[in-house]
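Engineer: got a structure for you, letters missing:
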């Protein structure tokens, strides 16, 4: 299974994600799927090795605490949450508790992310 996302945001509201399909297959087969994508570190570690990067030299940017940020944390990378997806300012605390992790930085939107990256690069 690539990721456990039950829901994905779209212009028309939330849609079923890969986790919904995985839950259906788990229920039908009685077998636990192998998770290779977020929040597992398997693909993250592979990408870091392939790029020749140490985890501490890479940042994971995403809009979902339970998958994107949890994957970055599992791989030992820095993390930035952008509040443009499933995780919002209103549900942040509940999702952080549910995910068991917190990002290193939070940006409200992509413009704020761009400013954050620009400021980070100038250091």
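Structural biologist: Good, I have the coordinates. Fair warning: this is a prediction, and the values are worked out from it, not measured in the lab.

Engineer: hey, let's count contacts and neighbours off CA atoms from now on
Structural biologist: OK.

Engineer: dump the residue contacts of the residue nearest the centre of the chain.
Structural biologist: Centroid-nearest residue in the chain: residue 68, 0.7 Å away (criterion: CA atoms, centre = their mean). The contact partners of residue 68, by CA atoms under 8 Å, 6 or more residues apart in numbering, come to 38, 39, 60, 61, 62.

Engineer: using CSV, lay out those residues together with distance to residue 6.
Structural biologist: Converted to CSV, the contacts of residue 68 look like this (distance: CA to CA, whole Å):
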residue, distance to residue 6
38, 12
39, 13
60, 20
61, 19
62, 16
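
Engineer: determine the number of other residues adjacent to residue 117.
Structural biologist: For residue 117, the neighbour count with other CA atoms under 10 Å is 12.

Engineer: residue contacts, it?
Structural biologist: With the criterion set at CA under 8 Å, 6+ apart, residue 117 makes contact with nothing.

Engineer: next, it: secondary structure please.
Structural biologist: Going by DSSP: H, G, I helix; E, B strand; the rest coil, the secondary structure assigned to residue 117 is helix.

Engineer: now it: how far from residue 11?
Structural biologist: 27 Å (CA to CA, to the nearest Å).

Engineer: with residue 1 instead?
Structural biologist: For residue 1, the distance to residue 11 - CA to CA - is 25 Å.

Engineer: those two: who's more crowded?
Structural biologist: residue 1 (14 against 6).

Engineer: so the more buried one versus residue 65, what's the distance?
Structural biologist: 18 Å.

Engineer: could you do residue 36 as well?
Structural biologist: Taking CA to CA, one finds residue 36 at 17 Å from residue 65.

Engineer: next, the one to line up against it:
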């Protein structure tokens, strides 16, 4: 078992299940903090700002961290758009995504934006889909925050951002440019922002198709914990295996 110098840790399904705590999570984070091992949360959830994520962790899961320890697909998407020198966007998404993008000075545009960005939106409407579809048909570039079809919470596996994005893909007959896990971009963004070394960092997560494939795509070691989406039976079928597999964060020795 390798001892890593830093960890990128998933949230949904790894640290909590919606409003429900995952028992080992809080003690694992406390161990990292006690041993002064750097860590950050690498989430695929674009709905909340880092400040809102921090507040949720503190109030509901007994975990106290700083906003700079939260890496979201919203921030990574905003950075990607910034690198493209975009001037305007139309966004389907919630506060976390809209704040990250529009705080960059990007203008709101429904007609001919440089980019249409689609993320999880629990109040999505036909009108929003219509605006996004027409803009993409007119030539706007199409970004999806992440491809998660489902999101684990206390009720089970509910629709994720990928389910919303797929409707726009179907309507436009165009594949989105994805930013979040499992894409390499968000992992590279996190390492650069945090000034961490790739070879001494591990990604911890519960979903093979997002967390583990992100590590594989970015050449970062992975630790799959069976507390969320993926099952041992599913993972056994894949040619590329996680670096490590555990049933609980209690099993991981720092």
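Structural biologist: Nice, thanks for sending it over. All of these numbers come straight from a predicted model, not from anything done at the bench.

Engineer: re earlier: of residue 36 and residue 65 of the first structure, which one has the most company?
Structural biologist: Using other CA under 10 Å, the more surrounded residue of residue 36 of the first structure and residue 65 is residue 65, with 30 against 15.

Engineer: my guess is the more buried one meets residue 94, correct?
Structural biologist: No. The pair residue 65 of the first structure / residue 94 is not scored as a contact, 10.3 Å apart, by CA atoms under 8 Å.

Engineer: quick one: map residue 67 of the first structure onto the second structure.
Structural biologist: Here residue 67 of the first structure is matched to residue 210 in the second structure, going by TM-score structural alignment.

Engineer: which residues touch its match?
Structural biologist: Contacts of residue 210 of the second structure by CA under 8 Å, 6+ apart are 148, 181, 182.

Engineer: and the helices in the first structure?
Structural biologist: 18-29, 42-51, 70-75, 92-99, 110-122 (DSSP state H).

Engineer: go through those and pick out the most buried.
Structural biologist: helix 70-75 (a mean of 23; mean count of other CA atoms under 10 Å).

Engineer: mind reading off the mean deviation between that helix and the second structure?
Structural biologist: Following the fit onto the second structure, the mean deviation recorded for helix 70-75 of the first structure is 0.9 Å by mean CA distance after the TM-score superposition for the first structure.

Engineer: a markdown table for the contacts of residue 210 of the second structure, including neighbour count and distance to residue 30 of the second structure?
Structural biologist: Below are the contacts of residue 210 of the second structure laid out as a markdown table (neighbours: other CA atoms under 10 Å; distance: CA to CA, whole Å):
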| residue | neighbour count | distance to residue 30 of the second structure |
| --- | --- | --- |
| 148 | 22 | 29 |
| 181 | 28 | 25 |
| 182 | 25 | 27 |
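
Engineer: which one of those is nearest to residue 215 of the second structure?
Structural biologist: residue 182 (7.5 Å; CA to CA).

Engineer: against residue 23 of the first structure, how distant is the counterpart of the closest one in the first structure?
Structural biologist: Aligned by TM-score structural alignment, residue 182 of the second structure pairs with residue 39 of the first structure. With the distance defined as CA to CA, residue 39 of the first structure ends up 16 Å from residue 23 of the first structure.

Engineer: quick one: the strands in the stretch 1-150 of the second structure?
Structural biologist: Under the criterion DSSP state E, counting those that start in this stretch, the stretch 1-150 of the second structure carries strands at the ranges 6-9, 16-17, 20-21, 39-42, 70-71, 88-92, 107-108, 115-118, 141-144, 150-153.

Engineer: what's the first one aligned against in the first structure?
Structural biologist: The one in question is strand 6-9 of the second structure. Going by TM-score structural alignment, strand 6-9 of the second structure lines up with nothing in the first structure.

Engineer: go on, the last one?
Structural biologist: Across the first structure, the stretch matching strand 150-153 of the second structure (TM-score structural alignment) is residues 7-10.

Engineer: what's the average distance of the matching stretch to the second structure?
Structural biologist: Counting by mean CA distance after the TM-score superposition for the first structure, stretch 7-10 of the first structure comes out at 1.6 Å.

Engineer: and that stretch, which residues are buried?
Structural biologist: Using 16 or more other CA atoms under 10 Å as the burial criterion, none of the residues of stretch 7-10 of the first structure qualify.

Engineer: what's next to it, contact-wise?
Structural biologist: 14, 15, 16, 17, 19, 20, 85, 86.

Engineer: what sits against the residue mapped onto residue 87 of the first structure from the second structure?
Structural biologist: If you follow residue 87 of the first structure across to the second structure using TM-score structural alignment, you land on residue 230. Going by CA under 8 Å, 6+ apart, residue 230 of the second structure touches 206, 207, 208.
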